[in-house]
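*Asks:* dropping a prediction and its sequence here:
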Amino acid sequence: MSTSLIILAAGKGTRMNSELPKVLHPIAGDPMLVHAMAAGAMLEPVHTVVVAGHGAAEVTAAAHAYDETARVVVQSEQLGTAHAVAQARDALADFNGTAIVLYGDTPFVSPDTLEQMMEAGKTADVVVLGFEAADPGRYGRLVVEGASLERIIEYKDATEDERAITLCNSGVIACNAALLFDLIDAVGNQNAAGEYYLTDIIGLARARGLTAAAVTCDEAETLGVNSRAQLAQAEAAFQSRARAILMEDGVTLQAPDTVYLARDTVIGRDAVIEPNVVFGPGVTVESGAHIRAFSHLEGCHVSQGAIVGPYARLRPGTELEENARVGNFVEVKNAVIAEGAKVNHLSYIGDAFVGAGANIGAGTITCNYDGVMKHHTHIGARAFIGSNTMLVAPVHIGDGAMTGSGSVITSDVEPDALALARAPQVEKPGMARKLFEMLKAKKAKQQRGS
């Protein structure tokens, strides 16, 4: 059964009090919009149509960053959800299949729930996602008779008896695309808000003798985000669920509540994550790796047996091969640390390759930027880089080579060679005592003058 997605993302989000469009506020490192797109992507949709409005250019950029094939259409005037969905008509003109309407500010609807809706669509013309609300509040209510969904009534237009219903509308709908747009054409705006409600298509479908059904999910999946407080609530909900899944899958989180994960974080079984570790987008940690406390990782890959931290930062493009070690106060960016290599203390390794078994001394820096361009540093296998070495890229250190501590290396070093690049030490007997006496006398004179 072919599927296309229509994701509504036009709202400004006034309650967010932000210049950023509401759907672009991040949860677990990615915009809410991307969470919705990712859930729908599990259905392998033929088309993904994002309906933008406020901040359309920014919304378009975010949508294409996740899926460059997504179509973005603009709802220039926000007249209600039915009007928003109608903007996708031309984009789906040649599509013959089921359209699922999702919301960019409702990021947690699961792929399993969407699969259930698709299954229900085999026997019902229109399928609506509902949930039993602990506090129904101002949600629209689903009016069900037996197995049939009769209509959806908005809170503003509901009677007291209808407001007593606890089965609420999430807004997510699945329907044959051609039928969906045909029903939308019949939607009016004779209601308390004067808007064109997508929910009205249920009553219209029933009036035509068509069938409608409700699929239910956990209320947590339908969490909508309309304020900063709700954004924080959504972040906490995501983190709690993601941590629980990792622990069920065999990952050790020593202090789960202090570990922050991204939407796409992948961590293998028997990995150990110490307290206060933050994962940005694009991180894969393989089985048996050990991430020590207060480390920050993004856009990197950590292989089996590797150890990171404490207090380490792995930036995008970092690749740690098996049993590599990156220690405290080390930053690595766009670099490969090969098998068994060690960068243990107070170093910056950027735009570089560190060969297998190499040892990088404390305070080493790859000087990769000349003010205009970045340059590459190659450190060969089993090389020993002395503490406080500056490697001025582009430079190639051969296999088994060594640099003396405090060296500034500006030229290539042959394999197995020792490179020294520092001024010779000069010792002047008694000069330290004389210098201190001069300085103390100068200070005393200044104090008398003041």
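*Replies:* Yep, that arrived.

*Asks:* CA atoms for contacts and neighbours, from now on please.
*Replies:* Will do.

*Asks:* for stretch 187-198, which outside residues touch it?
*Replies:* In this structure, residues lying in contact with stretch 187-198 by CA atoms under 8 Å, 6 or more residues apart in numbering are 79, 80, 81, 82, 83, 85, 156, 157, 184, 200, 201, 204.

*Asks:* how does it look with 10 Å?
*Replies:* Residues from elsewhere that reach stretch 187-198, judged by CA atoms under 10 Å, 6 or more residues apart in numbering: 78-86, 101, 152-157, 171-173, 180-181, 183-184, 186, 199-201, 203-204.

*Asks:* show me the residues you listed that map onto strands.
*Replies:* 101, 152, 153, 171, 172, 173 (DSSP state E).

*Asks:* farthest-separated two in those residues?
*Replies:* 101 and 153 (18.2 Å; CA to CA).

*Asks:* follow-up on the earlier one: of the contacts of stretch 187-198, select the buried ones using a ChimeraX command.
*Replies:* Listed next is the ChimeraX selection for buried residues among the contacts of stretch 187-198, using 16 or more other CA atoms under 10 Å:
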select :78,81,82,83,84,85,86,101,152,153,154,155,171,172,173,180,181,183,184,199,200,201,203,204
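
*Asks:* the stretch 201-350 of the chain: helices as residue ranges?
*Replies:* 228-248 (DSSP state H, counting those that start in this stretch).

*Asks:* now the stretch 1-150 of the chain
*Replies:* 32-41, 56-66, 81-86, 111-120.

*Asks:* picking that back up, ok, the ones in strands among the contacts of stretch 187-198 vs residue 449, which is closest?
*Replies:* Checking these against residue 449 by CA to CA gives residue 171 as the nearest, at 79.6 Å.

*Asks:* right, and that closest one touches residue 201 too?
*Replies:* No: Residue 171 is beyond contact range of residue 201, at 11.7 Å (criterion: CA atoms under 10 Å).

*Asks:* now for these two: what residues contact both?
*Replies:* With CA under 10 Å, 6+ apart as the test, residue 171 and residue 201 both reach residue 152.

*Asks:* so what's the closest residue to residue 144 other than its chain neighbours up against?
*Replies:* Excluding its sequence neighbours, the residue lying closest to residue 144 (CA to CA, 6 or more residues apart in numbering) is residue 150, at 5.5 Å. By CA under 10 Å, 6+ apart, the contact set of residue 150 is 142-144, 202-207, 211-214.

*Asks:* how about those, which pair is most distant?
*Replies:* Taking CA to CA as the measure, these span a maximum distance of 17.1 Å, between 207 and 214.

*Asks:* comparison target below:
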Amino acid sequence: MQSDLPKVLHRLAGVPLIGHALAAARSLEPEQIIVVAGHGGDKVASATAKLDPEAEIVRQTEQLGTGHAVRQTLPALEGFEGKVIVLYGDTPFIGQDTLAALSSHPADVVVLGFEAEDPGRYGRLVVTDRGLERIVEFKDADEATRRIALCNSGVMALDAALLRKLIVRIDNNNAAGEYYLTDLVELARAEGHRADVVTCDEEETLGINTRAELAQAESAFQTRARAEALENGVTLSDPETVWFALDTVIGRDAIIGQNVVFGPGVTVESGAEILPFSHLEGCHVSAGATVGPFARLRVGAELGSDVHVGNFVEIKNSVLDEGVKVGHLTYLGDASVGEHSNIGAGTITCNYDGVMKHRTQIGARAFIGSDTMLVAPVRVGAEAVTGSGSVITDDVEDGALALGRARQANKPGLGVRLMQALRARKEKR
């Protein structure tokens, strides 16, 4: 990857690659998830804790192959009775149906295979009428074996007790000097256990090893996500310009304009509209709401039904109740806005004092005049009004008018004389 960042932490669809593997694993509702952190282990462990706090981390201090990696999980698997499925943090597209087929297959060892258009340097699966006989790594394969098109994805499912018994018998007597997980197949068969293959489309097994492959994977994900959105009744005005995250949820009859970007954690309910050039992350948009154009919803933004957030508006960690209107050029951070309130252009909640964040509370049906600065912590009551250009530092009671600006003074003729003096100064330079 030509990067200081561990490969599995490079982002695809808004989340690290390992997040895709974790999401796939969670689809099976497993008893436990164990992440083997090798290269860049501290960073991988930290990212995993944020993505899936319940996942257990084990360390592989030396990178000696897939068999060696799985062996590090033995203490965590002690006493577990059931099936173990081995996934890879750089293989993001394994589908839920494929994993279900692996977990339900009756064979003692089940390997996920695929028919490759260009088998290249993949390991080959040697299958007979007795099932999967062995997996041969490309480096160790003869010419006849290399002509086999059925390839190994690396994904495997097997009984936990059998794994504990056999994993310690794997050696590194091969061309790479590594401990191959794939050797489990021959070890199991030697003891009379059956091994078999579940197949999937090649696209599911795409592994990420370069920046170019990461870009190809992003393109593939976005193409699929756009098609699913259209199929589910979402209108995309220009599908090729809309970008989704792994967990984006959009209800039917929602309308998404051109050049809209969804970061992680976004839910848009049915009938909402996101206008062009808007960016959303970690937020919820209720039915009937409109957002944009050129709006930004940040983490913690909660928009009630029929809310309007207009152009060049930024919302962060704020709740806007039903019918609130925030037309343009406004920042609302750490705020609560009551139903049917109107927020004028240029309004800012001054929520940060340099050390702490503070909240602004605006009651129902309040009217916040243009260019109002709300210096938090502060409360504006229901049906209260603030005058344009006000700086509000004290609470405003229900129904009151708050004016917080300096008195205007007009100086007759001074404007003309001032401009004349400035022009004369400019001519002398």
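*Replies:* Received, thanks. Just so we're clear, the structure is a prediction, and the values are computed from it rather than from any experiment.

*Asks:* now the counterpart of residue 426 of the first structure in the second structure, what's its secondary structure?
*Replies:* Here residue 426 of the first structure is matched to residue 409 in the second structure, going by TM-score structural alignment. Three-state call for residue 409 of the second structure (DSSP: H, G, I helix; E, B strand; the rest coil): coil.

*Asks:* what's around residue 409 of the second structure, how many residues?
*Replies:* 6 (other CA atoms under 10 Å).

*Asks:* residue 207 and residue 214 of the first structure: who's more crowded?
*Replies:* More crowded of residue 207 of the first structure and residue 214, by other CA under 10 Å: residue 214, with 24 against 11.

*Asks:* now the more buried one, nearest residue through space, not along the chain?
*Replies:* In space, residue 214 of the first structure is closest to residue 128, 4.8 Å off (CA to CA, 6+ apart).

*Asks:* now the counterpart of that neighbour in the second structure: how far from residue 35 of the second structure?
*Replies:* Taking TM-score structural alignment, the alignment pairs residue 128 of the first structure with residue 111 from the second structure. From residue 111 of the second structure across to residue 35 of the second structure, the span is 20 Å (CA to CA, to the nearest Å).

*Asks:* equivalent analysis for residue 231 of the second structure, please.
*Replies:* In terms of CA to CA, residue 231 of the second structure sits 34 Å off from residue 35 of the second structure.

*Asks:* now residue 303 of the second structure
*Replies:* According to CA to CA, residue 303 of the second structure stands 36 Å off from residue 35 of the second structure.

*Asks:* out of the two, which sits in the busier spot?
*Replies:* Using other CA under 10 Å, the more surrounded residue of residue 303 of the second structure and residue 35 is residue 303, with 29 against 24.

*Asks:* what's the match for that one in the first structure?
*Replies:* That one, residue 303 of the second structure, aligns with residue 320 by TM-score structural alignment.

*Asks:* cool, and residue 121 of the second structure?
*Replies:* Match for residue 121 of the second structure (TM-score structural alignment): residue 138.

*Asks:* how about residue 55 of the second structure?
*Replies:* Residue 55 of the second structure maps onto residue 70 in the first structure, by TM-score structural alignment.

*Asks:* how about that match, what does it touch?
*Replies:* By CA under 10 Å, 6+ apart, the neighbours of residue 70 of the first structure are 5, 37, 46, 47, 48, 49, 50, 60, 63, 64.

*Asks:* go with 8 Å
*Replies:* 47, 48, 49, 50, 63, 64.

*Asks:* now list the buried members of those residues.
*Replies:* Buried among the contacts of residue 70 of the first structure (16+ other CA under 10 Å): 47, 48, 49, 50, 63.

*Asks:* look up how far residue 352 of the second structure lies from the equivalent of residue 392 of the first structure over in the second structure.
*Replies:* Superposed on the second structure with TM-score structural alignment, residue 392 of the first structure falls opposite residue 375. Here residue 375 of the second structure is placed at a distance of 9 Å from residue 352 of the second structure (CA to CA).

*Asks:* just residue 262 of the second structure next, same as before
*Replies:* Applying CA to CA to residue 262 of the second structure and residue 352 of the second structure gives a distance of 26 Å.

*Asks:* give me the more crowded residue out of those two.
*Replies:* residue 262 (25 against 15).

*Asks:* residues contacting the more buried one?
*Replies:* Applying CA under 8 Å, 6+ apart, the residues near residue 262 of the second structure are 242, 243, 244, 245, 248, 279, 280, 281.

*Asks:* inside strands: which ones of these?
*Replies:* Among those, the members falling in strands (DSSP E) are 279, 280.

*Asks:* of the contacts of residue 262 of the second structure, closest to residue 427 of the second structure?
*Replies:* For these, the nearest to residue 427 of the second structure is residue 279 (47.1 Å; CA to CA).

*Asks:* contacting residues for the closest one?
*Replies:* So residue 279 of the second structure contacts 260, 261, 262, 263, 294, 295, 296, 297 (CA under 8 Å, 6+ apart).

*Asks:* repeat for residue 69 of the second structure
*Replies:* Contacts of residue 69 of the second structure (CA under 8 Å, 6+ apart): 36, 60, 63.

*Asks:* now do the contacts for the second one.
*Replies:* Going back to what we said before, that points to residue 60 of the second structure. 36, 37, 38, 39, 41, 69, 72.

*Asks:* what do you get for the last one?
*Replies:* Each residue near residue 63 of the second structure by CA under 8 Å, 6+ apart is listed here: 38, 39, 69.

*Asks:* in JSON lines: these, plus distance to residue 394 of the second structure.
*Replies:* Output for the contacts of residue 63 of the second structure, formatted as JSON lines (distance: CA to CA, whole Å):
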{"residue": "38", "distance to residue 394 of the second structure": "54"}
{"residue": "39", "distance to residue 394 of the second structure": "54"}
{"residue": "69", "distance to residue 394 of the second structure": "60"}
